[in-house]
Each structure stands twice: as structure tokens, then as C-alpha cells.
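Q: mind folding the following:
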Amino acid sequence: MTQPVNQRDTAQIARRPRVADEVRDALRRLLLERELLPGDRLLVSDLAQRFGVSPTPVREALSLLEAEGLVAKRPRQGYVVGDLLDHSTLQSLYAVRLRLEPWAAGQAATHATAEQLDRLDAMCGAPPSPPDALSYHEYAGVQDQDLTFHGLVADASGNVVLGDVLGRLAPKLRQFHAYHQAGATELAWQEHRAIAEAIARGDADAAEAAMTAHLQAALERIRSATVR
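A: Have a look, this model is predicted:
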């Protein structure tokens, strides 16, 4: 017979994912702020002591970050900070985005709800200021907003499968967030604004063209900042 779970066990089960998420977020900040660099070893015992938690949520956090591509698990070495995507993978990633996202923007121009249009407009309401004086933590927040914007466009297309597919690309894109690109925040805001305005006008062709131009420009910015 299955033994009943007592209240203490239930509380521990409910609390553990939250602690693991907090550790994951703290580790991600260290990566974004470049306190940890590609190839650095990530010892569970050291991290548990650093964050004042048990090893279990640290292991769970590392597993979550591994799924995002930010850390890697190597034989006889354990977890290490992951490498940047290479040129070939970067090109492949953006080849997929350039196929799907312009179409999504065009669809959004004819399918977006009033609420979705309001959310897109709100995300493009004010330019970042000053664009080149952000900390790595603040820059990471800007990049999270970028992913959110693209997710909103995908949702506004009305194609739920598309939104899921594009969402799966987000972890790979996060691998570039530790690299601040001069002027990128303001340029991306201007490009997002052009996309949102075309969608709001219901101009599918302009929305598609604006998204294509944005992705091509983003690819060049990322390549110049990260690919050697």
C-alpha cells in the first residue's frame, strides 16, 4: 500500500522546484555578467556553499541550464560553462528564423487581436536610455524582452504550433546574452517598432519585410560580437 505523504514532505516537494529556479536564475546572472566564462568548471559543492542551499537544487538548476545550452556536462569533469554557438550553428538557427518569423509577422498583421496589438505597442513604447550604458544584468533583461516580443508576434499569428516551435529556439539564443553589443538595444527597439507599426496597420507585406530586415540585422550584430 502506498504510504501517505505527510505535510512536511509535501512542503519540501513544493519548495524544491522554486529553490532550483532561484539557483538557476542566480547562475544565469553570473553567466550574463561574465563572472563565469566558457569552459569554467561548475562544482556542485562550491555552488551549494555559495548560494547557501543543498546540492539537490544546484544539480536541478544545472540540468535546467544544460537544456538551455548555457552549461554542458562533460565526462569525468562534470558541468562546465557552455561554449558559444559556432558560425555554422548560428547560420542554421537564423535560417530557420528567417523562414518562419517573417511569415508569422505577416499573419499577425491580419490575425492579431486588439489586446495583442496593445501588448506589442506597449513593448515598443519607449527607446532604451541610455542604450550603451547598461549593465550585463540590465542588458539581459533587454534581451529577455526581445524574446518576449518575438513570442508575442508568433502568438498574434494565430498559429499555436508556430509559437511552440519558435519558443524552442529561445534557449539557444540565450547563449549570446552575455555579450553586450554596442548600440544593439536602440537598433533592435527601432526595428521592433517598425514591425509593430506594420502589424497594427494590417500591412502584411510591410510586417514581413520589417521582420526580415530585423532578423538579418540581428544576425550581423550577433556574428560580429560573438563569432570568431
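
Q: rest of the way, CA atoms for contacts and neighbours
A: OK.

Q: show me where the protein has its helices.
A: 7-32, 44-51, 55-68, 87-111, 114-123, 136-156, 160-167, 170-173, 184-201, 204-226 (DSSP state H).

Q: I'd like the structure of this one too, to check against the first:
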Amino acid sequence: MTRSGTGQDRVYQALRTRILEHELGPGSRISISGEAQRLGVSQTPVREALNRLEGDGLVVRVASRGYAVTPLIDREQLAELFELRLLLEPWAAGEAATARLRNPARLLRDELEVLERLRGTEQAVQAQRALSDQRFHEAIVDAAGNGFLTTAVDRLHAHVHVFRLHQIDAEGRETYREHAAIFAAVEACDPTAAEAAMRAHLHGAFARLSAPAGADGITPRAARSHLR
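A: This next block holds a predicted model:
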């Protein structure tokens, strides 16, 4: 599955960015008329965008209130989410690390360069890091060539979005190091190394994302099975 932007996606991308950058915070109500006025469009494309964002897991429909940004998941739910990621994404990395024409090494290198250029800890910069991280993982999952996996991982990543601006790796250095290891394995067409690098990255990401929420000591079961 490919992801390409078109003019029709403008409203969707604008709302998604506002959510990822916390201009619309977790649990906040979204005014369809207000967003239509702000973006200079009718209410129809805003409704269509919200339908898409609901499918992404970024907004929820609230009875009699329209739409709201998805609330922050708790630390136990975060652990469960990473358990599933640990089952899916290392396999995807191994599949991507092949000599096939869709090997995503070039795309991964591009995102590493983006991450390296981003400096500072302000919220907008961290949001850009989050988007780069998302594109990095999307490239790997897309290269695995399984549409069901793509859909599943997209929804999992959506639930992590509110944690990304509150992790201890505020400047993205650890994320860069872990992404670089995944890139090196994919570029070398080494599936075993790619799986191991992705697993190490997910362990690190979970630790960074959960620590500020007071989840120290909580380890996903799938992660524990690989640490024995």
C-alpha cells in the first residue's frame, strides 16, 4: 500500500498535523464548523477528513457532540500496544531487508537525514520527529507487501501519537541511533539483523514513551519473551 498526498488530502493532512502537534489536545472536541471556517472550506471535506481520522484512530465520534481527539491511552494499554508491535514489526523489517526492488533503504536513508537535521526540543520540532518516525516505519511495513499488516500497524501507531511529545529522548538521539541500525541491516539485505534491530528499537521506544507516564518497570510480555 502506498501513501501519496493529493489536493483532496489537504484538509485531512491539516487536521492530522494539528492533532500530532497537540494544537488539538487529547480528548478535546473538534468543531466541524470552526475547522471549516479556519481552513476556508465547506463542512463536507471536514466531515470526510474526520471520518478518515476516525479510521486512523486519531479521533473518536462522541454521541451528541460530534468528534473529539482520541484520549490518551494509559500505561497498561501502551504495554499491550507494544506487545503487538513486537509481534508484527520485527517480521516486517525482516521482509523489507531483501534484495527485491521494493527494498526501502533509500526511503529510510531520507528519513534518517530528516531526523538528523531536526534540532531543539520545542513541541513543533518534536512533532516533526514524530512524523519522520512514522514515515520510517511506514516505509518498512509497506515494503513487507502485506496490506492487512499495513492497516494494522497504521492503527497501532496512531495510538502512540500523544506520547511522542513527552518522551525522555527529547532530541531524538536514541531514536536516530536505533533507526540507523535498522537502515544498515535493511540496506545490507540482512533479515536477521533487521529483525533484531527493529526489536531493539521497539524496546527502547517503549521505555522512552512509558517512563514519563510512570510506567517504569512495566515490560510488554512480548518484550520479556525476547529478554530471557
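
Q: so after superposing, what's the score?
A: After superposition, the two chains reach a TM-score (TM-score structural alignment, normalised by the length of the first structure) of 0.74; 210 aligned residues with a C-alpha RMSD of 3.0 Å.

Q: ok so, going back, tell me which of the helices of the first structure sits nearest to Y79 of the first structure.
A: helix 55-68 (7.5 Å; C-alpha to C-alpha).

Q: give me the angle between the closest one and helix 44-51.
A: Orientation of helix 55-68 of the first structure against helix 44-51 (axes from the mean of the first three to the mean of the last three C-alpha atoms, to 10 degrees) gives an angle of 100 degrees.

Q: now helix 55-68 of the first structure on the second structure. Mean distance?
A: With mean C-alpha distance after the TM-score superposition for the first structure, helix 55-68 of the first structure departs from the second structure by a mean of 1.8 Å once superposed.

Q: okay, the helices of the first structure in TSV with mean neighbour count and distance to P38 of the first structure next?
A: Converted to TSV, the helices of the first structure look like this (neighbours: other C-alpha atoms under 10 Å; distance: least, C-alpha to C-alpha, whole Å):
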stretch	mean neighbour count	distance to P38 of the first structure
helix 7-32	16	9
helix 44-51	14	17
helix 55-68	19	13
helix 87-111	19	16
helix 114-123	16	32
helix 136-156	20	16
helix 160-167	14	24
helix 170-173	17	15
helix 184-201	21	23
helix 204-226	18	12
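
Q: looking at the ones you listed, which is closest to G78 of the first structure?
A: helix 44-51 (8.8 Å).

Q: related to what we said a few turns ago, turn the helices of the first structure into CSV, including distance to S129 of the first structure.
A: CSV is the format used below for the helices of the first structure (distance: least, C-alpha to C-alpha, whole Å):
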stretch, distance to S129 of the first structure
helix 7-32, 20
helix 44-51, 32
helix 55-68, 29
helix 87-111, 27
helix 114-123, 14
helix 136-156, 11
helix 160-167, 28
helix 170-173, 23
helix 184-201, 8
helix 204-226, 19
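
Q: nearest to Q77 of the first structure, out of those?
A: helix 44-51 (11.6 Å).

Q: the closest one aligns to what range in the second structure?
A: Aligned by TM-score structural alignment, helix 44-51 of the first structure corresponds to residues 32-39 of the second structure.

Q: mean deviation of the matching stretch from the first structure?
A: Stretch 32-39 of the second structure differs from its equivalent in the first structure by a mean of 2.2 Å after superposition (mean C-alpha distance after the TM-score superposition for the first structure).

Q: most remote residue from the second structure's center?
A: The centre of the second structure is farthest from one residue, S64, which by C-alpha atoms, centre = their mean lies 29.8 Å away.

Q: trace that one over to the first structure, please.
A: Going residue by residue (TM-score structural alignment), S64 of the second structure aligns to R76.

Q: look up how far R41 of the first structure lies from its match.
A: Distance, R76 of the first structure to R41 of the first structure, by C-alpha to C-alpha, to the nearest Å: 11 Å.

Q: quick revisit: which stretch among the helices of the first structure comes nearest V81 of the first structure?
A: Relative to V81 of the first structure, the nearest member of the helices of the first structure by C-alpha to C-alpha is helix 7-32, separated by 8.1 Å.
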